[in-house]
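[1] What follows is a predicted protein model with its sequence.
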Amino acid sequence: MKKALLASAVSMALAGVAHADEHSGTYAFDTKGTHQFITFRISHLGYSWLYGRFNDFDGQLVYDAENPENSSVNVTIDTGSVDSNHAERDKHLRSEDFLYVDEFPQATFKSKRVVVDGEGDADIIGDLTLRGVTREVTLNAEMVGHGADPWGGYRMGFEAETELRLEDFGIPMDLGKVSETVEMIISVEGIRQ
């Protein structure tokens, strides 16, 4: 009887580990299905919000279900893909006044550590390199969900937010006091590899 109980307890423990591990792994961003977005907003004179996005970016996340603090994320953004729904403004955003894409065609984020709060949220701390300047930033992240998809794969989605000061990244354009920071929202769906 004791052997049966012990065997049952061991098999339940192993099942729990397998369940925890079922969504661990490396996830490539879904660039083909474009189930990913990097959007931003910045105040325009304090009267309205100007919204935009980066249309082209790629990356991967590594998720460790048993030890989420060991997870990581890396992102590469094509800064020339900035899109604010206005061609002339986008040309200005690509210029030396803002992103200076001729000199700095890519921005990158590389995580250094993950701090989990126990509620399914986490702070992802890492280095953002933008316009040739590297600064540590914190992404406030939340797992949206994970599971099997209809095509035989396994997916996981996260959303994260952060706020950046323009001058911290060497952006020389002075937009006024109310427009010193830009809010970023990153929404990513990854496919397990």
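    Received the coordinates, thanks.

[2] contacts, neighbours, all on C-alpha from now
    OK.

[3] just checking, what packs against the longest helix anywhere in the chain?
    Taking DSSP state H as the criterion, the chain has its longest helix at helix 2-21. Judged by 3 or more CA pairs under 8 Å, 6 or more residues apart in numbering; DSSP states H and E, helix 2-21 is in contact with no other helix or strand.

[4] got a list of contacts for it?
    Residues outside helix 2-21 that contact it (CA atoms under 8 Å, 6 or more residues apart in numbering): 64, 65, 66.

[5] List only buried entries from the residues you listed.
    If you count burial by 16 or more other CA atoms under 10 Å, the buried members of those come out as 64, 65.

[6] Make a markdown table out of the contacts of helix 2-21 and add secondary structure and distance to residue 132.
    Converted to a markdown table, the contacts of helix 2-21 look like this (DSSP: H, G, I helix; E, B strand; the rest coil; distance: CA to CA, whole Å):
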| residue | secondary structure | distance to residue 132 |
| --- | --- | --- |
| 64 | coil | 31 |
| 65 | coil | 34 |
| 66 | coil | 36 |
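
[7] Included below, for side-by-side comparison, is a second structure:
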Amino acid sequence: MKLKHLFASLLITLAFAMPVQAAENYAIDIKGQHAFIEFKIKHLGYSWLLGSFRTFDGNFTYDEKKPEQDKVSVTIETASLDTNHAERNKHLRSADFFDVEHFPTATFVSTSYEPTGKDTGILHGTLNLHGVSKNIVIQVKQIGAGPDPWGGYRRGFEGRTTLHLSDYNMKKAAMLGPVAENVELFLSIEGIRQ
């Protein structure tokens, strides 16, 4: 009888000692350059102008059982904007557009996540850009997850959204014409589990 009580006590102790499955925390892989924030905007309606932000950092959580609780936080250095053309970069960083001297960072913080399928969902959050905070929606798709060759564990997503320049009080946006009002944003994010 004592053995039975001892065994029961041991099981209860082990149950409380075992970790509870919770959200996993991931740091965006900036050092390995496995994350990208890219954009495209129409140039006078004749072609696409492509660019990216080279310097940013952030993290996200992932809970397979409760994906609606997933969270994302990203900070972007606006001066890292690069369109592969030095003079254009200088103009876009100026007070006419991003005004990086007064607004050196842009931030995105998620507010909610809605799963729409096994690996897809809609991420809601607040983007603070050029001193303006706006709620935006990002269409998200999980690309994959698993161990890496260095003993870590990784998870990757892509996201797409469209921003409107007039929402962010950029003084000279109108000079680009109505076709340049919409900026298509593409995110490729790979995180390393912490």
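    Cool, got the structure. All of these numbers come straight from a predicted model, not from anything done at the bench.

[8] And the TM-score between these chains?
    Remark: TM-score between the superposed chains equals 0.87 [TM-score structural alignment, normalised by the length of structure 1]; 173 aligned residues with a CA RMSD of 1.3 Å.

[9] just to revisit the earlier point, centre of the chain to the longest helix of structure 1, how far?
    Centre-to-centre, helix 2-21 of structure 1 and its host chain are 35 Å apart (CA atoms, centre = their mean, to the nearest Å).

[10] Please identify the buried residues of stretch 127-135 of structure 2?
    127, 128, 129, 130, 131, 133.

[11] Would you mind listing the outside residues contacting it?
    Contacts of stretch 127-135 of structure 2 (CA under 8 Å, 6+ apart): 98-99, 103, 105-109, 124-126, 136, 167-170.

[12] from the contacts of helix 2-21 of structure 1, which single one is nearest residue 146 of structure 1?
    Minimum distance to residue 146 of structure 1 across the contacts of helix 2-21 of structure 1 is 11.5 Å, recorded for residue 65 (CA to CA).

[13] how close does the closest one get to residue 75 of structure 1?
    Going from residue 65 of structure 1 to residue 75 of structure 1 by CA to CA, to the nearest Å gives 21 Å.

[14] Ok, residue 193 of structure 1 next?
    16 Å.

[15] what about the two, which has more around it?
    Using other CA atoms under 10 Å as the criterion, residue 193 of structure 1 and residue 75 rank with residue 75 on top: 16 against 11.

[16] roughly how far apart are that one and residue 87 of structure 1?
    25 Å.

[17] Then residue 151 of structure 1?
    For residue 151 of structure 1, the distance to residue 87 of structure 1 equals 37 Å [CA to CA].

[18] And residue 53 of structure 1, by the same measure?
    For residue 53 of structure 1, the distance to residue 87 of structure 1 (CA to CA) stands at 13 Å.

[19] Give me the more crowded residue out of those two.
    Shown here are residue 53 of structure 1 and residue 87; by other CA under 10 Å, residue 53 has more neighbours (19 against 10).

[20] That one contacts residue 83, doesn't it?
    Yes: using CA atoms under 8 Å, residue 53 of structure 1 is in contact with residue 83, at 5.3 Å.

[21] who's in contact with residue 29 of structure 2?
    The contact partners of residue 29 of structure 2, by CA under 8 Å, 6+ apart, come to 35, 189, 190, 191, 192.

[22] Looking at structure 1, which strand is longest?
    Longest strand in structure 1, counting residues (DSSP state E): strand 133-148.

[23] Quick check: what element follows it along the chain?
    Next helix or strand after strand 133-148 of structure 1 toward the C-terminus (DSSP states H and E): strand 154-165.

[24] If you count neighbours, what's buried in that following strand?
    154, 155, 156, 157, 158, 159, 160, 161, 163.

[25] Let me have those residues in CSV, adding distance to residue 42 of structure 1 as columns.
    Listed next are the buried residues of strand 154-165 of structure 1 as CSV, based on distance: CA to CA, whole Å:
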residue, distance to residue 42 of structure 1
154, 35
155, 31
156, 29
157, 25
158, 22
159, 19
160, 17
161, 14
163, 10
